[in-house]
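Peer 1: below are the sequence and a predicted model for it; my questions follow.
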Amino acid sequence: MGVAVGGAAAAAAQHVPAHHLSQAPPVLWGPRFTNPWPTWTGDKSLADVWGLMSKMRALGAPAWGYLSSNRSPSLEDCARAFPLVPPDAAALAAPPADAVQALWVGHASLLVQMEGVAFMTDPFFSQRSSPVQFLGPRRAVQPALVPEDAAMPRLDFVLLSHNHYDHLDTGSVDRLHRRFGPELAWYVPLGMKAWFSGRGITNVTELDWWQEVQHPGSKVRVVMTPAQHWSARGALDRRATLWGGWAVLGHDLRFWFAGDTGYCPVFKEIGDRLGPFDLAAIPIGAYEPRDFMRPMHIGPEEALQVHRDVRSRKSVGVHCCTFFLTTEPLDEPPRLLQQVLAQQQLDASEFVTLRHGALLQTAGGVDLNSPPLLPLSE
């Protein structure tokens, strides 16, 4: 018996994931994707964005931001507040076989080594988080490791969470491609492959939420996980490409990178389906003003809840202390995280913030071999 066309169309429609708004081909204007949870309150209006920009201008801070005790710090003041740790070249050259090893480059960029592979999350080496390098938020702290450094190990792949300018940086992508060539694999959300193709980079795999691939020649699987956020690189492409986090699952070790996200119910599902994780990288900054940022960015208290939801044995705070993107002081997120850990009577080593360039090694999620970011400037 044949199936009526209308019935087939209805059946197909039922299989469209809740975060897909349509099955249309990629376009330069959106949206194509959405956040399917009640915690998502929708896109901000131009008036909302202008209000946030006005609040940031009213702070009178320089392009690299301000500190809790200094509204107009120099870059030298920031260097004292956030001391760089020289990368441990010997450790990078010989990572432990029974641990996840991670080096914080800055912002959302981690260099991670586990089970014979090395990869980066949202690599960013440029001076400004902006479409142009003469205007926009400027680095408060220099990147701890760049592609041209002798200490940079061979990378197998890169994980991109979404296409905002503080996560997908043209100059950084080009520098990695020049250093490692076409052998370097890029794992990206749906809709982003075309951007890379336009730059001559073809070793790119697009994934949807919950899709996974085995990285060639390795024991690890790469899984894209949901997040509550959005995407855009211009005025006409809001939510035209997907966003999310990434799990890297080895034979014995598991790592998870949250990407950018507001708090939503999906984190418990991530923990149930893919956890527990030996190490998780969870954003702790860019959360104020809270009424504006809550749907898209978590703060330290919510980050700790995410840590619990995904069943992470140890977590490291990222997306902080590097770029002035929202109204809180640059040095506030790690201080608040420390306070929340103390209030909830948790061991401070369970969720740490590293100095830029510091290494964390976790055997079963318990072994830290580098000092935390705190204490910061007095």
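Peer 2: Structure's in. What do you need?

Peer 1: going forward, measure contacts and count neighbours with C-alpha atoms only.
Peer 2: Noted.

Peer 1: center of this structure, which residue is that?
Peer 2: Gly259 (3.3 Å; C-alpha atoms, centre = their mean).

Peer 1: which residue ranges of this structure form strands?
Peer 2: Assigned by DSSP state E, the strands in the chain fall at 100-106, 109-114, 117-121, 157-159, 185-189, 204-207, 212-214, 221-225, 245-249, 254-257, 279-283, 315-318, 351-352, 359-362.

Peer 1: out of these, deepest packed?
Peer 2: Ranked by mean neighbour count under mean count of other C-alpha atoms under 10 Å, the strands of the chain are led by strand 279-283, which reaches a mean of 29.

Peer 1: possible to save the strands of the chain as a markdown table with distance to Phe82?
Peer 2: What follows is the strands of the chain, written out as a markdown table (distance: least, C-alpha to C-alpha, whole Å):
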| stretch | distance to Phe82 |
| --- | --- |
| strand 100-106 | 11 |
| strand 109-114 | 16 |
| strand 117-121 | 21 |
| strand 157-159 | 26 |
| strand 185-189 | 30 |
| strand 204-207 | 34 |
| strand 212-214 | 37 |
| strand 221-225 | 31 |
| strand 245-249 | 26 |
| strand 254-257 | 23 |
| strand 279-283 | 17 |
| strand 315-318 | 14 |
| strand 351-352 | 15 |
| strand 359-362 | 15 |
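
Peer 1: how close does Ala151 get to Leu184?
Peer 2: In this view, Ala151 and Leu184 are 17 Å apart by C-alpha to C-alpha, to the nearest Å.

Peer 1: and if you look at Leu52?
Peer 2: Relative to Leu184, and taking C-alpha to C-alpha, Leu52 is found at 38 Å.

Peer 1: rewinding a little: if I look at the residue nearest to the centre of the chain, how far off is Ala281?
Peer 2: 8 Å.

Peer 1: please enumerate the shared neighbours of the two.
Peer 2: Contact with both Gly259 and Ala281 is made by no residue, according to C-alpha atoms under 8 Å, 6 or more residues apart in numbering.

Peer 1: before we go on, here's another structure to hold up against the first:
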Amino acid sequence: MKTFKLFGAAVLGIVLLIVFVIFSCSSRDKKSFSEIQWKQKVEDTRVEDLYAPHFKEGRFYTPWMEMGDKSFLDVLGWKLFSKTHYTSEETDFLPRVTPDTAERLDQVRGDFILWIGHNTFLIRIDKVYWITDPVFSKRALLPARLTPPALSLKELNEIVKDLNILISHNHYDHLDRSTMKQLPRDAAVFVPRGLKTYVMGMDKTNVRELDWWEAVDTGKGSTLICLPAQHWSMRIGQGRNRSLWAAWLLKTPKATLYFGGDSGYFKGFREIGRKYPDIDYAFMPITAYHPRWFMQYQHMNIPEAVKAFEDLGARFFIPTQWGTFHLGSEPAGFPGLDLIRHIRKNNLDLFRFNIMDVGQILPLN
């Protein structure tokens, strides 16, 4: 009888704990989040902190606004109880996939931008090839691809002999071990601080590590600059914020390209636009921004991404990271549709927004 009572008390305790967790998590959905307050919080940050030290006690951080740790209940609240209704159009919308990319690429003689998928773009400028955050695997750790890469790794390696690789940070949808190990061993790889040794372990011999605002001459009159972003890092075997996250600016005699990586909205976009005017193409992240109460620090929604683009003063907007992996609460293709609606609603110049198909080859003007 005593054992039965103890068992009953234990069961009751577990039930009460589950009820408490459910109540706590459900209350976190849309919990006291205000877009107005968030905008004010951004405005209250200081531009000079963009240049401040950002490493202490073995971890990197954003000195203008630290992220703070999400609790287990926050994560559980997002995953289990953050519900948003999406229409069938919003659920089903995905980028078109243009076939026969390798054959079409073989006919291109000039400079171009090719969207391979997610944040993976192949760029050729003055016969020099660059690839951003190459991910060709079927999964980004757990999420599966909903659209295939425009090229296979075999096709890429046959087409490109001398390759430059840009890595924005260590999250699995941006740094894929399987892909990296299959790219040329002597490819030039540029990574943020804290990632050099890790990436060299992916069978890479030519890895250059840069800090925010640091620049490197890449030849032919071109310069690559590592820039701040508002994000974070973590990976199995690499603790939270043990390596830096970054955006990149590639200045060439023909064009200047900004690669945003992953970032929430912050004053850095204005400062980058001021410091480096005449950006031609801005590759802007639009992914995983629902729910806002959970995502607003590290990911921009569509209005913020467009504002960041305007802050940069760039000529053309290229949306990235939509339509491949389901990462936020919103469907994978939803950000692309959301951007189209935003452009129409606000009568923006559609010519400045290059919403590419997977496999589309965009000539560099």
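Peer 2: Yep, it's here. A quick note: this is a predicted structure, and the numbers were derived from the prediction, not measured.

Peer 1: sorry, back to before: aligned partner of the residue nearest to the centre of the first structure in the second structure?
Peer 2: Counting by TM-score structural alignment, Gly259 of the first structure lines up with Gly261 in the second structure.

Peer 1: just checking, that match touches Trp232?
Peer 2: No: using C-alpha atoms under 8 Å, Gly261 of the second structure makes no contact with Trp232, being 11.2 Å away.

Peer 1: helix or strand right after the lengthiest helix in the second structure?
Peer 2: Counting by DSSP state H, the longest helix found in the second structure is helix 2-28. With elements assigned by DSSP states H and E, the helix or strand that comes after helix 2-28 of the second structure is helix 35-43.

Peer 1: and that following helix, which stretch of the first structure?
Peer 2: Alignment note (TM-score structural alignment): helix 35-43 of the second structure is unmatched in the first structure.

Peer 1: could you do stretch 120-133 of the second structure as well?
Peer 2: Matched against the first structure by TM-score structural alignment, stretch 120-133 of the second structure falls on residues 109-122.

Peer 1: that older thread, excluding sequence neighbours, find me the nearest residue to the residue nearest to the centre of the first structure.
Peer 2: Spatially, and ignoring its direct neighbours in sequence, Gly259 of the first structure is nearest to Gly245 (4.6 Å; C-alpha to C-alpha, 6 or more residues apart in numbering).

Peer 1: what does that neighbour align to in the second structure?
Peer 2: Using TM-score structural alignment, Gly245 of the first structure pairs with Ala247 in the second structure.

Peer 1: contact partners for its match?
Peer 2: Taking C-alpha under 8 Å, 6+ apart, one finds 168, 226-229, 258-262 in contact with Ala247 of the second structure.

Peer 1: Ala102 of the first structure too?
Peer 2: Contacts for Ala102 of the first structure (C-alpha under 8 Å, 6+ apart) come out as 110-113, 359-361.

Peer 1: and what of Ala90 of the first structure?
Peer 2: Counted by C-alpha under 8 Å, 6+ apart, Ala90 of the first structure has zero contacts.

Peer 1: pull the most distant pair out of the contacts of Ala247 of the second structure.
Peer 2: Cys226 and Asp262 (13.5 Å; C-alpha to C-alpha).

Peer 1: list the residues that contact both of these two?
Peer 2: In contact with both Cys226 of the second structure and Asp262: 246-247, using C-alpha under 8 Å, 6+ apart.

Peer 1: the residue lying closest to Phe119 of the first structure once chain neighbours are set aside: what's it in contact with?
Peer 2: Distances taken as C-alpha to C-alpha, 6+ apart put Phe157 closest to Phe119 of the first structure, at 4.9 Å, once the chain neighbours are dropped. Shown in contact with Phe157 of the first structure (C-alpha under 8 Å, 6+ apart): 118-120, 184-187.

Peer 1: and what of Arg208 of the second structure?
Peer 2: Applying C-alpha under 8 Å, 6+ apart, the residues contacting Arg208 of the second structure are 188-191, 196.

Peer 1: just the closest of the residues you listed to Lys181 of the second structure, please.
Peer 2: When the contacts of Arg208 of the second structure are compared for distance to Lys181 of the second structure (C-alpha to C-alpha), Val189 wins out at 12.1 Å.

Peer 1: adding distance to Tyr165 of the first structure, write the contacts of Phe157 of the first structure out as a markdown table.
Peer 2: Formatted as a markdown table, the contacts of Phe157 of the first structure follow (distance: C-alpha to C-alpha, whole Å):
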| residue | distance to Tyr165 of the first structure |
| --- | --- |
| Ala118 | 24 |
| Phe119 | 20 |
| Met120 | 17 |
| Leu184 | 21 |
| Ala185 | 20 |
| Trp186 | 17 |
| Tyr187 | 17 |
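
Peer 1: gap between the closest residue to Ile123 of the second structure other than its chain neighbours and Ile125 of the second structure?
Peer 2: Leaving aside its chain neighbours, Ile123 of the second structure sits nearest to Ile113 (4.6 Å; criterion: C-alpha to C-alpha, 6+ apart). As judged by C-alpha to C-alpha, Ile113 of the second structure and Ile125 of the second structure stand 9 Å apart.

Peer 1: done for today, thanks.
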